[in-house]
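**Student:** With the input below, show me the fold.
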Amino acid sequence: MSVSIRLSRGGAKKRPYYKIIVANSRAPRDGKYLEQVGTYNPILAKDDANRVRLVEDRVRYWLGVGAQPTDRVARMLDNAGIKERAATVNPSKGEPGKKAKERAEEKAEKLREAEEAAKAPVEAAAEEAPAEETGAEESTEA
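**Tutor:** Now for the predicted structure:
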């Protein structure tokens, strides 16, 4: 029998309250469980001491006999200092989607075109300016 440490939902609609339980991994979420080892109240402030309450010695026992915590419970155990959780690495999570990349490329292309259009009159004026200066110097010499 594989055992997991997971959350079991309680509370009213839009007012969740969770029990942290040890249950057979095939049992329903809110069904029969082996033992309740804590509670989690997401409505309370994050710095509130009663937000996550654990019975540490029972959690350590169940981890010792092979119970596997779910990801959410593993985060809670890591914050409590009971079991260290390896950081997950997902490099593509922050990467924009295909359409967003296309829009960014189009925007960059428009900016490049605008910069080139702005440079062309400045370069033409820069080429004409030395010719005017030499003409002005000739008139002052005469």
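**Student:** When you work out contacts or count neighbours from here on, use the C-alpha atoms and nothing else.
**Tutor:** Will do.
**Student:** Surely residue 37 forms part of a strand?
**Tutor:** Yes - applying DSSP: H, G, I helix; E, B strand; the rest coil, one finds residue 37 inside a strand.
**Student:** Contact partners for it?
**Tutor:** 19, 20, 21, 22, 54, 55, 56, 58, 59 (Cα atoms under 8 Å, 6 or more residues apart in numbering).
**Student:** Keep only those of these that are in strands.
**Tutor:** Within the contacts of residue 37, residues falling in strands by DSSP state E are 19, 20, 21, 22, 54.
**Student:** got CSV for these, with neighbour count and distance to residue 71 too?
**Tutor:** Converted to CSV, these look like this (neighbours: other Cα atoms under 10 Å; distance: Cα to Cα, whole Å):
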residue, neighbour count, distance to residue 71
19, 21, 15
20, 23, 13
21, 24, 14
22, 26, 14
54, 19, 16
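**Student:** What are the boundaries of the strands in the chain?
**Tutor:** 3-12, 15-24, 35-40, 52-54, 68-69.
**Student:** Of all these, which one comes closest to residue 103?
**Tutor:** strand 15-24 (40.3 Å; Cα to Cα).
**Student:** what's the angle between the closest one and strand 3-12?
**Tutor:** Angle of strand 15-24 versus strand 3-12, following axes from the mean of the first three to the mean of the last three Cα atoms, to 10 degrees, is 160 degrees.
**Student:** Next, the second sequence, to be compared with the first:
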Amino acid sequence: MAVKIRLLRMGKIRNPQYRIVVADSRTKRDGRAIEYVGIYQPKEDPSIIQVKSERVQYWLSVGAQPSEAVQRILEKTGDWQQFKGLPAPPPLLMAPEKANRTATYEAEAKAAAGVADAPAAKPAKKAAKATEAKADKADKAAEKTPAAPEVAETRPSDTKAVDPAEPNREAVAADAKDPAGAGADAN
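**Tutor:** As a prediction, this is how the structure comes out:
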């Protein structure tokens, strides 16, 4: 019996997915297989190729002939070179691992909570920029106008009325702390 290692088509229209099978050469393409030894999904990025290396090596050693497409796949995985005694090819590209859905959800929830706080801060930033712009305009306007002499304003609350008959409160407080007055002369 002539045994072939070939592709068995699976999948949908315009989305082929193949199983790598060991089958009698007289059976149909999608007919009964002796053994399933791998999968090939060419539409994925990068293509998914999974081969049971030990089983492929066994079937090649007992005389199974790979089809051209399967031989190219085995050359990419290094199984054909191993069978022929040639040096191994560079490793295959691997797809990155999928992120955990719950971890992704939690990260997005935290980001959304941070975004919810940010809009409240944005108006404050805009208000601060607006006041800075007004202050800059006022400074420029002040530079253009001649400077008027500054007059100190005096308010009744700012000035203290000193009664000459009343003793100086600070002096009385200092005398109470140092009755001999030695501290003032020592310096």
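**Student:** just to revisit the earlier point, can you lay out the strands of structure 1 as JSON lines showing distance to residue 112 of structure 1?
**Tutor:** Output for these, formatted as JSON lines (distance: least, Cα to Cα, whole Å):
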{"stretch": "strand 3-12", "distance to residue 112 of structure 1": "53"}
{"stretch": "strand 15-24", "distance to residue 112 of structure 1": "52"}
{"stretch": "strand 35-40", "distance to residue 112 of structure 1": "53"}
{"stretch": "strand 52-54", "distance to residue 112 of structure 1": "53"}
{"stretch": "strand 68-69", "distance to residue 112 of structure 1": "52"}
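**Student:** Map residue 104 of structure 1 onto structure 2.
**Tutor:** Aligned counterpart of residue 104 of structure 1 in structure 2: none (TM-score structural alignment).
**Student:** Would you mind measuring from residue 104 of structure 1 to residue 9 of structure 1?
**Tutor:** 43 Å (Cα to Cα, to the nearest Å).
**Student:** cool, and residue 29 of structure 1?
**Tutor:** For residue 29 of structure 1, the distance to residue 9 of structure 1 - Cα to Cα - is 8 Å.
**Student:** helix/strand/coil for the spatially most central residue of structure 2?
**Tutor:** With distances taken as Cα atoms, centre = their mean, the residue of structure 2 nearest its centroid is residue 107 (9.7 Å). Secondary structure state of residue 107 of structure 2, per three-state DSSP, is helix.
**Student:** corresponding residue for it in structure 1?
**Tutor:** Following TM-score structural alignment, no counterpart is assigned to residue 107 of structure 2 within structure 1.
**Student:** Tell me how far residue 107 of structure 2 lies from residue 114 of structure 2.
**Tutor:** 11 Å.
**Student:** what packs against the lengthiest helix in structure 1?
**Tutor:** Longest helix in structure 1 by number of residues (criterion: DSSP state H): helix 98-141. Here helix 98-141 of structure 1 touches no other helix or strand, going by 3 or more Cα pairs under 8 Å, 6 or more residues apart in numbering; DSSP states H and E.
**Student:** For that helix, what is the distance to the chain centroid?
**Tutor:** 42 Å (Cα atoms, centre = their mean, to the nearest Å).
**Student:** which stretches of structure 2 form helices?
**Tutor:** Under DSSP H, structure 2 gives helices at 53-61, 68-77, 79-84, 101-144, 169-177, 182-186.
**Student:** okay, now residue 13 of structure 1: neighbour count?
**Tutor:** As a burial measure, residue 13 of structure 1 scores 6 neighbours (other Cα atoms under 10 Å).
**Student:** so how many other residues sit close to residue 60 of structure 1?
**Tutor:** Neighbour number of residue 60 of structure 1 under other Cα under 10 Å is 14.
**Student:** could you dump the helices of structure 2 to TSV with distance to residue 35 of structure 2?
**Tutor:** Putting the helices of structure 2 into TSV (distance: least, Cα to Cα, whole Å) gives the following:
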stretch	distance to residue 35 of structure 2
helix 53-61	9
helix 68-77	15
helix 79-84	17
helix 101-144	35
helix 169-177	107
helix 182-186	109
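**Student:** Among the ones you listed, which comes closest to residue 45 of structure 2?
**Tutor:** helix 68-77 (15.5 Å).
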